[in-house]
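Let's see this in three dimensions:
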Amino acid sequence: MAGLAGCATLPSSGPTGKQIEQSAAAPKDGSASIQLVQIHAMTDLPTPSTNVSPTDLLSRHADTPTDMVGPSDILDISIYEAGVTLFASSGIASQASQMSTPGVQVQKLPPTRVDDMGDITIPYVGSLHVAGLTTSGVETVIRKSLTRLSQNPQVIVTLSQTITNSIIIGGEVSRPGRLVLQTNKESLSDVIALAGGYRGSSKDLMARIMRGASSADVRINDIIEDPALDIRIHPGDRLMLVDDPRTYSILGASGRVEQVPFRRSSVSLAEAVATAGGTNPNLGDPAAIFLFRYVKNAKGQETPQVYHLNMMQTGSYFLAQKFVMQDKDVLYFGNAAANQPSKLVQLISQLFSPILTVTSAVSVIQNSNN
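Down below sits the predicted model:
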């Protein structure tokens, strides 16, 4: 009886189911009680978390044309003049710029960079503000500025290097760097493909989209299952592909204790229990399967919550198939209270086993001498 009274001090893989229920209802440290949900029916299962559309988290972005001009863009500017020309009389135009049509000359200006204020400088005109205009709009501004200086000038502007209509993509892609959007209708999966595709496993990759001061995360595997998450990418966005595998932890009296990565986008509790090797028949209690998780309340605050599943009941196996695991869940197999006396017997056996072995060896030696 004295030995049985000391069973509580024997080594254990963790608390029993009753101990977890008691500590959740009345924590010894005086903190608030933790909600414990008994899973008996489908209505007791937690609602699977729905993927929030990244567009709800990112700042609104107005549609922009593909040829919009902005700071740091490099422009190629060609000015055509007929008759007595401004640039020819000034010596700027070269012989190579002479066109076959008599009296018409073209002057191609050196590559012109749009400065940080959104301005460019044109000879004999000065500074012109062009940021936010399309290339055709820049042509109109330059042509009007030359009207009083040249006879019927015509201007052609093209984008040599595009910064405004581009994004930065990095992380787990084959070709990180600056990517120019050719249509301004490219989706998330489009730009990943244009960057050479992703590296690694899609189930472990998360795309982080940064737009101004806001950001949103999208898992690559979720895009495959829900095309609505394949949102449109806008100029100026920054995209980072991060290797961020989802995992859950297995603790307690299970067949194995470890951190397990998600093999697919969705893993059920039944699959997680099977991956853990089930309850250890020598230590665990199948009636004490617990899952620990943080959930968000109505105010958006994370609160701890515990779910209890009794695998000794037939219906629990069906419920476990509908219980969806989440990232960073902790699956705990409760320790069986009934195995404590057997532990005491094992401990006593381990203590006296060396003595019995020595006694047996001495007896054999004595018998052999006789």
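
Going by C-alpha atoms from here, please, whenever you check contacts or count neighbours.
Noted.

Surely Val306 touches Ala288?
No - counting by CA atoms under 8 Å, Val306 stays clear of Ala288, with 11.8 Å between them.

out of those two, which sits in the busier spot?
Neighbour comparison, Val306 and Ala288: the larger count goes to Ala288, with 25 against 20 (by other CA atoms under 10 Å).

so what's in contact with Val306 and Ala288 at the same time?
Here Val306 and Ala288 share no contacting residue, scored by CA atoms under 8 Å, 6 or more residues apart in numbering.

how about Glu81, secondary structure?
Using DSSP: H, G, I helix; E, B strand; the rest coil as the criterion, the local structure at Glu81 reads strand.

Quick check, central residue of this structure?
Against the mean C-alpha coordinate of the chain, by CA atoms, centre = their mean, the closest residue is Met206 at 2.9 Å.

If you count contacts, what does the helix or strand containing it end up packed against?
Secondary structure from DSSP states H and E places Met206 in strand 205-211. If contacts are counted by 3 or more CA pairs under 8 Å, 6 or more residues apart in numbering; DSSP states H and E, strand 205-211 sits against strand 214-219, helix 220-225, strand 238-243.

ok, now with 10 Å
Applying 3 or more CA pairs under 10 Å, 6 or more residues apart in numbering; DSSP states H and E, one finds that strand 205-211 contacts helix 54-57, strand 166-171, helix 188-194, strand 214-219, helix 220-225, strand 238-243.

want to try JSON lines for these, with distance to Val362 and mean neighbour count as columns?
Shown next, in JSON lines, are the helices and strands packed on strand 205-211 (distance: least, CA to CA, whole Å; neighbours: other CA atoms under 10 Å):
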{"stretch": "helix 54-57", "distance to Val362": "78", "mean neighbour count": "14"}
{"stretch": "strand 166-171", "distance to Val362": "70", "mean neighbour count": "19"}
{"stretch": "helix 188-194", "distance to Val362": "76", "mean neighbour count": "18"}
{"stretch": "strand 214-219", "distance to Val362": "69", "mean neighbour count": "18"}
{"stretch": "helix 220-225", "distance to Val362": "68", "mean neighbour count": "16"}
{"stretch": "strand 238-243", "distance to Val362": "63", "mean neighbour count": "20"}
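
Could you also give me the structure for this second sequence? I'd like to compare it with the first:
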Amino acid sequence: MTSGNFRWARLIVSIVLFSMLAACALPRSGPNKAEIYASSVQNQGDAFVVSVNDRVTRATAVQPALGFADEFRDAGMIGSDTINAGDRLGLTVWENVDDGLLSSGPVKQTILQEVQVDGTGFIFVPYAGRIRAAGNTPEALRRIITAKLEEQTPDPQVEVRRIAGDGSTVSVSGSVGAQGIYPIEAPTRTLSAMIARAGGIAIEPEIAQITLIRGGQRSKVWFQDLFRYPEFDVALRGGDRILIEADTRAFTVLGATGGQSRVTFNTQSLSVVEALAQVGGLSTNAADPSGVFVLRNEPQEIANQVLGRADLVGDQRMVYVLDLTAPTGLFLARDFAIRDADTIYVTEAPFTQWSKIVGALTGSLAAVGSVGTSASTLQGDF
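Predicted structure coming up:
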């Protein structure tokens, strides 16, 4: 075979390889801008593609609203000495006679070390009978017992002591310094005070959420809001359960970025700029800064507002487009809020795909040249 034939063979092989590269999809991180726009509702697709502007930013700036229900906020403070079912009391009775109802001989004092308040709120005192203790203060209960005993012994003196009880307790669990069951006492009658009693939170305050469960009701609030809004520092009730846990919201980042992963929120609110910064920003070698997309299932109320419509029903697939190269692009990305389950996708620059084609083609031509050289060597040998 002559050298001219080999040159023609190389040219033909090159054309064939180039055609194959053009026809085949080269490796890439996802769809390009044209393909995303082609999937829009305007092009018979199933997603609305919307360019982000100030109006869109305001319409989509919705963050989870956390706060205690009125039932929690309107509950009054329990008195520090109020007796509750399950509490334990200490009683001492002095009688002004030698042979009393409860005492005899020279000892005129009777001590009842621990009297349990039963589940219905009553206690039993000898000769005074069954007395309701729950809801009373120790002083009020003292007067009630004294009045009962006066009917049978002259001028009795009664002392009632409230021992730290089992009834007025709350449980604190989750990300706290010391999980456990704690009594409601004078210094720990509010939510923030009880959390401090349990050693404080063990996670970043920015992402800490407090859930308060009372009977069949539950409400959740941001930890920092306990101090921003005094009405959220609610009064506690016996049997309350307090759960401290980290924010579970997360978003996903794909495409030409510093890292592709599922990322949890590290603040209560998060913008596109902050979200991209968490994964190392855009890839300087591959990203197209004019093709930053946020994919989201938007509730119908917000979708109608964004699109200026009123006929959409149910959640809508929305693709928000950010062009960071525009004069206000970075400002819009700084103001556009990311929400739970969002997907941020950054397209590759056209140059990146061209570089891949050139690289693949150059490698293929080198392989063809190697084959041609080998063929020439073999021809010379023969």
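
Overlay the chains and give the TM-score.
After superposition, the two chains reach a TM-score (TM-score structural alignment, normalised by the length of structure 1) of 0.78; 350 aligned residues with a CA RMSD of 3.7 Å.

Check whether the residue nearest to the centre of structure 1 really touches Arg199, as I assumed.
No - the pair Met206 of structure 1 and Arg199 does not pass the contact test of CA atoms under 10 Å, sitting 11.6 Å apart.

Which neighbours do those two have in common?
With contacts taken as CA atoms under 10 Å, 6 or more residues apart in numbering, the residues that reach both Met206 of structure 1 and Arg199 are Glu172, Leu241, Val242, Asp243.

With distance to Glu271 of structure 1 added, can I get these in a markdown table?
Shown next, in a markdown table, are the shared contacts of Met206 and Arg199 of structure 1 (distance: CA to CA, whole Å):
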| residue | distance to Glu271 of structure 1 |
| --- | --- |
| Glu172 | 29 |
| Leu241 | 28 |
| Val242 | 26 |
| Asp243 | 24 |
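
which among those gets closest to Ala298 of structure 1?
Nearest to Ala298 of structure 1 among those: Val242, at 29.8 Å, using CA to CA.

Structure 2: which residue goes with the closest one?
The alignment partner of Val242 of structure 1 in structure 2, by TM-score structural alignment, is Glu245.

Report the separation between its match and Ser219 of structure 2.
Per CA to CA, to the nearest Å, Glu245 of structure 2 is found 13 Å from Ser219 of structure 2.

shared neighbours of those two, anything?
With CA under 10 Å, 6+ apart as the test, Glu245 of structure 2 and Ser219 both reach Ile210, Thr211.

Wait, Gln313 of structure 1 touches His40, no?
Yes - between Gln313 of structure 1 and His40 there is a contact at 9.3 Å, judged by CA under 10 Å.

So which of those two has more stuff around it?
Of the pair Gln313 of structure 1 and His40, His40 is the one with more neighbours under other CA under 10 Å, namely 15 against 12.

If we ignore the residues flanking it in sequence, what's nearest the aligned partner of Asp119 of structure 1 in structure 2?
When structure 2 is aligned by TM-score structural alignment, Asp119 of structure 1 is paired with Phe122. Sequence neighbours aside, Arg132 is the residue nearest to Phe122 of structure 2 in space, at 4.2 Å (criterion: CA to CA, 6 or more residues apart in numbering).

What count of nearby residues applies to the aligned partner of that neighbour in structure 1?
Counting by TM-score structural alignment, Arg132 of structure 2 lines up with His129 in structure 1. Applying other CA under 10 Å, we find 16 residues neighbouring His129 of structure 1.

wait, what's in contact with the match of Asp119 of structure 1?
Asn84, Ala85, Gly86, Gln116, Arg130, Ile131, Arg132, Ala133, Ala134.

Ile355 of structure 1 too?
Ile355 of structure 1 makes contact with Ala361 under the criterion CA under 10 Å, 6+ apart.

now swap in the one 4 residues further on and tell me
For Thr359 of structure 1, the residues meeting the contact criterion (CA under 10 Å, 6+ apart) are Ser353.

what do you get if the cut-off is 7 Å, keeping everything else the same?
By CA atoms under 7 Å, 6 or more residues apart in numbering, the contact set of Thr359 of structure 1 is empty.

what helix or strand does it sit in?
In this assignment (DSSP H and E), Thr359 of structure 1 forms part of helix 340-369.

How far away from the center of its chain is that helix?
Offset of helix 340-369 of structure 1 from its chain centre (CA atoms, centre = their mean, to the nearest Å): 58 Å.

what does stretch 77-93 of structure 1 rub up against?
The contact list for stretch 77-93 of structure 1 (CA under 7 Å, 6+ apart) reads 103-109, 149-158.

Then stretch 283-297 of structure 2?
Contact with stretch 283-297 of structure 2 is made by 33, 256-258, 315-325, 342-349, 352, as judged by CA under 7 Å, 6+ apart.

And these, which of them are buried?
Neighbour counting by 16 or more other CA atoms under 10 Å classes 33, 256-258, 316-324, 342-349 among those as buried.

which ones among the residues you listed are found in helices?
Mapping these onto helices (DSSP state H) picks out Lys33.

And the helices in the stretch 51-200 of structure 1?
All helices of the stretch 51-200 of structure 1, identified by DSSP state H, counting those that start in this stretch, fall at 54-57, 86-90, 135-146, 188-194.

Need the ones you listed in a markdown table (columns: distance to Asn221 of structure 1).
Shown next, in a markdown table, are these (distance: least, CA to CA, whole Å):
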| stretch | distance to Asn221 of structure 1 |
| --- | --- |
| helix 54-57 | 15 |
| helix 86-90 | 59 |
| helix 135-146 | 39 |
| helix 188-194 | 11 |
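
Look through structure 2 and tell me its longest strand.
The residue-count maximum for a strand in structure 2 (DSSP state E) belongs to strand 287-298.
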